[in-house]
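Colleague: could you work out the structure for the sequence below:
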Amino acid sequence: MTALNENPSRWIRRFHPADDAAVRLVCLPHAGGSATAFFPFSRAAAETGLDADVIAVQYPGRQDRRDEPCFDDFAAMADVIADDLGAWADRPVALFGHSMGATLGYEVARRLQARGEPPLGLFASACPAPSVPRTEDVHRLDDNGLLAALKEISGTESAFFGDDELLRMVLPAIRGDYTAVETYRHEPGRELGCPVHVLLGAEDPVVDLTEAEAWRAHTTGGCAVEVLPGGHFYLDARLDIVLTGVAHRLRGWREAALAPVPGPMSRV
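Modeller: Got it, this is the predicted structure:
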């Protein structure tokens, strides 16, 4: 495992380097989450031989970045992440975002596309489409209300709720993330040209199938929706199935990107 303080990037953590992998897979965590949320994903990817170098985004306000101010605006955060990914663009990039990370990944993908560096594709996990109106106001609740909302979606292990010191440390980051999610408003235009693969837990209390299907309107590159057993954090128990699907999609996206563009028909 690469130590966090040995990585030259403030935003990127690389737990299981795969220097010869064909693709760079950038993982963006859920609200309140940190890069280590994707450590099991990264480890399983390395163990199964996924042909991708898995890196995870570390948001400010938590873990080794806990002394930095949190972001509460997707546009500002997407700008910085897209800029930081320039140092990791030595191979094709794909994005995997879970919950809040999916919307943020969409905004990062838009920025990469605008600068002529479109990603191979976006995995949007457990998240409504960007155009789905957000009516929640969790970020305005007091600390007890915010924690109750977290418990409802089972987003944090029970040990977390029993550690008052830890709670006090991470609540500002959680509130900042929820503010970003709940104040986000999609700006039409500049939709993606890359494919989007949507993953959804069948028992997810936060996202329904209609909201997941709405991702189809956000790309001209094709969109598939896959429903898996489990709730909002289905990923924790379904890593094997998810990684098999990710490997299949990445191969297809890379082959499509390498395929020659048909030229004009020659005249005989």
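Colleague: rest of the way, CA atoms for contacts and neighbours
Modeller: Fine.
Colleague: how about the nearest residue to the residue sitting nearest the centre point of the chain, chain neighbours excluded?
Modeller: In the chain, the centroid-proximal residue (CA atoms, centre = their mean) is Gly97; its distance is 1.4 Å. Leaving aside its chain neighbours, Gly97 sits nearest to Leu28 (4.6 Å; criterion: CA to CA, 6 or more residues apart in numbering).
Colleague: for the one you found, give me its contacts.
Modeller: 35, 56-57, 95-98, 101-102, 104-105 (CA atoms under 8 Å, 6 or more residues apart in numbering).
Colleague: name the nearest of those residues relative to His197.
Modeller: Using CA to CA, Phe96 is the member of these that lies nearest His197, at 9.3 Å.
Colleague: re the thing from before, give me the buried entries from the contacts of Leu28.
Modeller: Among the contacts of Leu28, the ones that count as buried by 16 or more other CA atoms under 10 Å are 35, 56-57, 95-98, 101-102, 104-105.
Colleague: ends of stretch 54-68, what's the gap?
Modeller: Terminal residues of stretch 54-68 lie 25 Å apart, using CA to CA, to the nearest Å.
Colleague: just the buried residues of it, please?
Modeller: Neighbour counts over stretch 54-68 (16+ other CA under 10 Å) mark 54-63 as buried.
Colleague: any chance you could map the helices in the stretch 51-200 of the chain?
Modeller: Using DSSP state H, counting those that start in this stretch, the helices of the stretch 51-200 of the chain run over residues 74-84, 100-114, 143-152, 158-161, 164-183.
Colleague: now the other sequence, so there's something to compare against:
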Amino acid sequence: MNPPVDDDRWIRRFDPRPDAGVRLVCLPHAGGSASFFLPVARAMPPSVDVLCVQYPGRQDRRTEPLLDTVPDLADQVAAALLPWTDRPLAFFGHSLGATLAFEVARRLEREKGLVAAALFASGRRAPSTHRTETVHLRDDDGLIAEMRGLSGTDARLLGDEEILRMILPATRADYRAAETYVYEPGEALRCPLVALVGDDDPKVTVDEAAAWADHTEDRFDLRVFPGGHFYLADHQAAVIKVMTERLTAP
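Modeller: Next up, the predicted model:
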């Protein structure tokens, strides 16, 4: 298979590793963009090629129609990744991205027989657990308050009214996707699964993260870090170490 062309709307490859044995697909949180994972792309060893997913409605895709359901997003991401399956794919998703990574991995395994090298689910409860959440129904001020409370958005953006109003529609669509997601029971994944969570995360408890164990037939690990929903901002090196060790293990 020829190397994939780096012009797909969905995929950003910030630091190509042409000789890597595995590709790590990174999926952002609600309101996030592919560039959130630029530090990950630069920090991974040469043996791991990082692909960062760019959802529609933000940055260079800001004029495109939004997608506000996990199934629609998962269908599109899975299709966009097919040209990249000349190497095994692993997945890292944070918050909404974790649910989406799970659904993409399910589709590739079920429909294409492609078992992921690993799934790293960060800052998100297991698909089989449920909370009633309605952030996507709040007015703009309520949505902004949520964003400020979770500390996942650059404070400079939150202070710029013009930019803020520009990113709100995409953020609301992402919240709608995350909060209206309904898990459809099915076969567990056949790949190793690692759940990562902050011990003070208001969006997911440690027990809800531990329930990811029910979604794999392979090895499961739970890693708990000090911090809230965006614990990984303070523990980037440790999170990268977890992924590197799993992806480079013999």
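Colleague: quick check: TM-score for this pair?
Modeller: In this superposition the chains share a TM-score of 0.95, using TM-score structural alignment, normalised by the length of the second structure; 245 aligned residues with a CA RMSD of 1.2 Å.
Colleague: re the thing from before, how about the buried ones among the contacts of Leu28 of the first structure in CSV, adding distance to Ala180 of the first structure?
Modeller: Below are those laid out as CSV (distance: CA to CA, whole Å):
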residue, distance to Ala180 of the first structure
Ala35, 18
Ala56, 19
Val57, 16
Leu95, 19
Phe96, 18
Gly97, 15
His98, 15
Gly101, 11
Ala102, 13
Leu104, 10
Gly105, 13
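Colleague: contacting residues around stretch 15-25 of the first structure?
Modeller: Residues outside stretch 15-25 of the first structure that contact it (CA under 8 Å, 6+ apart) are 1-3, 39, 42-43, 46, 51-55, 88-89, 91-96, 250.
Colleague: of those, buried ones?
Modeller: Buried by 16+ other CA under 10 Å: 39, 42-43, 46, 51-55, 92-96, 250, out of the contacts of stretch 15-25 of the first structure.
Colleague: equivalent range in the first structure for stretch 98-107 of the second structure?
Modeller: Aligned by TM-score structural alignment, stretch 98-107 of the second structure falls on residues 102-111 of the first structure.
Colleague: quick one: the matching stretch to the second structure mean distance?
Modeller: Aligned to the second structure and superposed, stretch 102-111 of the first structure gives a mean residue distance of 0.2 Å (mean CA distance after the TM-score superposition for the first structure).
Colleague: looking for the alignment partner of Asp67 of the first structure in the second structure.
Modeller: So, by TM-score structural alignment, Asp67 of the first structure is matched to Thr63.
Colleague: identify the residue nearest Gly227 of the second structure in space, chain neighbours excluded?
Modeller: Excluding its sequence neighbours, the residue lying closest to Gly227 of the second structure (CA to CA, 6+ apart) is Gly198, at 4.8 Å.
Colleague: which residues does the one you found contact?
Modeller: Listed by CA under 8 Å, 6+ apart, the contact set of Gly198 of the second structure reads 123, 206, 224-231.
Colleague: gap between the counterpart of it in the first structure and Phe123 of the first structure?
Modeller: Aligned by TM-score structural alignment, Gly198 of the second structure pairs with Gly201 of the first structure. As judged by CA to CA, Gly201 of the first structure and Phe123 of the first structure stand 14 Å apart.
Colleague: then Val23 of the first structure?
Modeller: Computed as CA to CA, the Val23 of the first structure to Phe123 of the first structure distance reads 14 Å.
Colleague: neighbour count: those two, which is higher?
Modeller: Comparing Val23 of the first structure with Phe123 by other CA atoms under 10 Å, the one with more neighbours is Phe123, at 27 against 23.
Colleague: correct me if wrong: the more buried one contacts Phe96.
Modeller: Yes - in this structure Phe123 of the first structure lies within contact range of Phe96 using CA atoms under 8 Å: 4.5 Å.
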